[in-house]
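Colleague: Just to be clear, the model below is a prediction. Sequence and coordinates:
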Amino acid sequence: MFELSTTRRGLLRAGAVAMPALLAAPRLARAAGSITVMLESEVVVLDPHAITAAITRSFGYHVFDTLFAQDSGGTVRPQMAEGHTVSANGLEWRFTLRDGLAFHDGAPVTAEDCVASLRRWASRDSLGRMLLAAMRTMRVEDARSFSIDLKEPFPLMLEVLGKPNAPVPFIMPARILPAGDARITEIIGSGPFTFARDQWRTGDRMVLRRNARYVPRAEPADFLAGGKAVRIDELVLKTMPDDTTGVNALIAGEIDYMQYLPFDFLDLLGRNRDLRLMELKGIDMFQGNFRLNHASGPFADPAVRRVMWKLVDQKEILGAIGIPPRFRVENCPSFWMCDAPLETAAGVEVARFDVRAAKAELARTGYKGEPVVMLEVSGSISQTAGHVLAENMKQAGFVVDEQVMDWGTVLARRARPDGWSLFPVYANGVDMVSPLNHFYVANNCSDYPGRSCDARITALLADFARAPDAAARRRVAERIQRVAYELVPSVMWGQFSRPAGYRARLRNLIQSSFPLFWQVEL
């Protein structure tokens, strides 16, 4: 299914931070009405610090807020922050909150909430852990300001605090944050929508209401940055049993937006004058991956893992899914996406589809016919990708056990170190465009599903974060990819886009691979 879905190229741009535009506050249209949307899946986990699932991030961006945020050009801009200062040596940072910030329960947002939230988030995030390693102290200065003192320069400070990759550094009330790994039970943020718990019906719908206390920034909304002015009364997240039901509901006007349209319905939907299709390119496309489990089972053996490079034909998989050529890249061997700043072919020599060669190579490993347990999401395009791979694996001599389930069950199963071998998944390109945010590289040597680990990658990620310019980062990214082709944290099954569809009555809908519903009006 969808992992969670930085460009907007921002993570690659150290120091690219713009101060707020000196614009008059936009005139707010009177909030009116309700829109109903079908997202990529039901929201199962409500704690956005706890998981990397894209659906939880989408929920998070509507209910919570961040200190900094990226705009559509990749620039990191203040969001909850009024601004910041940094010492000449780059070691002392001070952040100040803007006026008017309040949580949904009416309590003001304070520096104490920010420090507590950042500490909790950082311990769970690969980039956050890098920040912690460089940090000497993080402390509250007064009600509206806090400071971070570093042991060594950390050039990507603002890109990290404003990163859109899950887990996102959302700010929450300090009082609701539990100890240890427990999840929050009160869903209280300071974002433009509030969570209506009394309207939540598992398996049916979730309702988010306009936050009357929210004070948007003065500048216009731009992707995740700017003034998040809500112009509707409520947003209904509707759960549908399958894509066909969703398409029928979209055509009938029962829903207003469908995040992922089935490819075989595109021609029909494109001819409907009441509908609009959202087509996205480049780093707003998706990257499909087979995540391998290094902790147990056949893929604990690196020699067995490396056989997989010869069993994935991206063109075959994308064709089997039914993705039209205009929505896909025929073959992309770059971990960091194609048509992207860090695109590279370093190390790809081993990735040549050849089932016969894979069979001979597998025979030379220690593989003894143990079942390869593949977790597949029923009815998803990733299930099709998994089935194509399974057939190739069987021809090469693997014993494959395809187990079909829902995405929530995959999330639970993959969290364990055993009982599974791989799962097919896809993620926003904005989440895979850099070594520092690529799920299966950035989470190297951490307690992350699959538990891949190589000390060389750990050191190179630190080098990437310290690199002084784009050229230096590109060189390090190439070195990381060479190691990744040896380690095989995942095997890419293709780069493609999935158009969203929405009713023509929706105006000013943000054009993004992220489903965003502030600014939209009827």
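Modeller: Sure thing, it's come through. Numbers count the residues shown, from 1 in each chain.
Colleague: Please count neighbours and contacts with C-alpha atoms only from this point.
Modeller: Noted.
Colleague: now residue 187: how far from residue 45?
Modeller: Look at residue 187 and residue 45: by C-alpha to C-alpha, to the nearest Å, they are 11 Å apart.
Colleague: what does stretch 495-506 rub up against?
Modeller: With contacts defined as C-alpha atoms under 8 Å, 6 or more residues apart in numbering, stretch 495-506 is touched by 250, 253, 256-261, 263, 273-281, 284-288, 323, 327-332, 337-338, 520-522.
Colleague: List only those of these flagged as buried.
Modeller: For the contacts of stretch 495-506, a neighbour count by 16 or more other C-alpha atoms under 10 Å gives the buried set as 250, 256-261, 275-281, 284-288, 323, 327-332, 337-338, 520-522.
Colleague: So which of these are in strands?
Modeller: Secondary structure of these is defined by DSSP state E; positions in strands are 257-258, 275-278, 286-288, 328-329.
Colleague: Which members of these are the farthest-apart pair?
Modeller: Across those, no pair lies farther apart than 275 and 288, at 27.6 Å, counting by C-alpha to C-alpha.
Colleague: putting a second one here so we can go through both:
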Amino acid sequence: MRKPFISLILIVLVGLTACTASNGEGAGITVAIPADPDGFHPHHSVAAASAEIAFNIYEGLVKAGADGSVQPALAEEWSISADGLTYEFTLRPDIMFHNGRPLEAEDVIHSLGRLFDEEVTAKAREFAAVDTLEAAGDKIIITLSRPDAAFLALLTEFGASIYPREAEEQLDTRPVGTGPFVLTDWQPNNRLELTRFEHYWQDGLPLLDTVTLQIIPDPNTAVTNLRTGHVDLIPRLEPDYMHQVEEEPGLKFVEGPMNLVQLLAINNAREPFDNLLVRQAINYAIDREEIIEGAAWGYGTMVGTNLSPAMGEWYNPEVDEIYSYSPEKARELLAEAGYADGFSAVLHLPAPYPLHINAGQILAHQLEQVGIELSLEIIEWSTWLEQIYQNRDFELTVIGFTGKLDPHSIIGRYQSDSSRNLNNFDNDEYDSLIRQGLEATDPAERQEIYRQVQEILALDAAAAFIMDPNQIAVMAGDIEGWQNYPVYVLDLAALSRR
């Protein structure tokens, strides 16, 4: 299905200098991103926009691979004890920070010690199993109080980045890491400049000298700048704009599952959404196929849970059949819940993400058919992060939860005491199963547990899960080395120009 393109937006080229002075290695590129980071301190930032850029500035002991595996980073190797309680990492020699100082074991102890401290960061709740953290020469030894099957994957995330201990107070705006690029300039709501780190430990990388990250919230403007050569790469093209560039000469595309789940987040702690029947009615009232076609132009896969089919064996396909589209069933449930005449609510939508706005508009029309009147409020990203994500001051919102390497890192957010529990979901059986899943050492047992928790998420209607939209990266034809990842990062180190 293809829709006619209608735009009431005046297109203005973003004022940029020439994208590159030369081809090949050592050149520069300009990348369009939709939102400004919320800072670069690994323990403070919550925005995906920060994490995707930080992948090029910081490194942890381990990192995510493009194939979804855990790869060595600052640790050249590691071992795990037979009981799953002791992790021993061997640091690489001769690693340099961007400030010119060598990496020391004390920096790892400082960075991870603060990450594991609940008085420092809410992210510490994900590491509740950590008992001790110590250094012995070039070894970092972490002991757990109980097995945690997600622990190694958690160490690949932005929060587990290692930084020089003396830089603690500056990291929000002036990050210092060991990664392939240095942040040399940041003009908020305008652009960021990354420059090649000459002392990067991995031989030959990065291939580019500079990367300009141009903040362009309007995808129409981003596409126009791509077509005119003012931008070289759009990592996540909104599907609505694919028709503008799919026949454009000199451009190429890399498409695949994003491992991101778009959902209608429901505040389970607010009336009337604290009523299970109301949440189930909302799920029956939603035609997910219409949203995929109408908001994503068909570039997406329907989901029934907060795991994507891209997670392979972890995904439970049976949940896809729980809520077939049935407005009649939705009306019956609303009447049973005491809302035969329906009700009204506010649906907040994040401004930088047209996919979520388009989905929200379709959702509003669908829910109207069963008596639920939605007022749409489009809010700026910084406001969304503070009001909706951090303070949970909302009724309904459309958002995408990014994928991770381990299923717990995705669906663990629905634990009642999780700092990431946006939906305020509260289910004792779910909490218990999540804990069992972390401690299970048998992969088959763990897989069965996560199949059960996905059923609970669906049957209890924690949210209305919609789709995993495809990631469509579009770029100048001379750019080489781009890879889509199953996590929300930009890997700029291996990019070059032909």
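Modeller: Perfect, thanks for sending it. This is a predicted model, so every value here is computed, not measured.
Colleague: Do a quick rundown of the helices in the stretch 251-400 of the second structure.
Modeller: Under the criterion DSSP state H, counting those that start in this stretch, the stretch 251-400 of the second structure contains helices at 276-285, 288-296, 327-336, 354-368, 381-383.
Colleague: Which among the ones you listed is found nearest to residue 427 of the second structure?
Modeller: helix 276-285 (11.7 Å).
Colleague: So which bits of that closest one are buried?
Modeller: Taking 16+ other C-alpha under 10 Å as the basis for neighbour counts, the residues of helix 276-285 of the second structure that come out buried are 276-285.
Colleague: before we move on, what about stretch 74-88 of the second structure?
Modeller: Residues of stretch 74-88 of the second structure classed as buried: 74-75, 77-78, 84-88 (neighbour count, 16+ other C-alpha under 10 Å).
Colleague: Residue 111 of the first structure matches what in the second structure?
Modeller: Using TM-score structural alignment to pair residues, one finds that residue 111 of the first structure aligns to residue 105 in the second structure.
Colleague: show me the contacts for its match.
Modeller: 91, 135, 137-140.
Colleague: Can you tell me, leaving aside adjacent residues, what's nearest to the residue nearest the centre of the second structure?
Modeller: The centre of the second structure sits closest to residue 402, judged by C-alpha atoms, centre = their mean, with a distance of 3.0 Å. In space, not counting the residues next to it along the chain, residue 402 of the second structure is nearest to residue 260; the distance is 4.5 Å by C-alpha to C-alpha, 6 or more residues apart in numbering.
Colleague: how far away is the one you found from residue 473 of the second structure?
Modeller: 15 Å.
Colleague: And residue 362 of the second structure, by the same measure?
Modeller: The spacing between residue 362 of the second structure and residue 473 of the second structure, counted by C-alpha to C-alpha, is 25 Å.
Colleague: got it, and residue 65 of the second structure?
Modeller: Distance, residue 65 of the second structure to residue 473 of the second structure, using C-alpha to C-alpha: 18 Å.
Colleague: If you count surrounding residues, which of those two has more?
Modeller: When residue 65 of the second structure and residue 473 are compared for neighbours, residue 473 comes out ahead with 19 against 16, by other C-alpha atoms under 10 Å.
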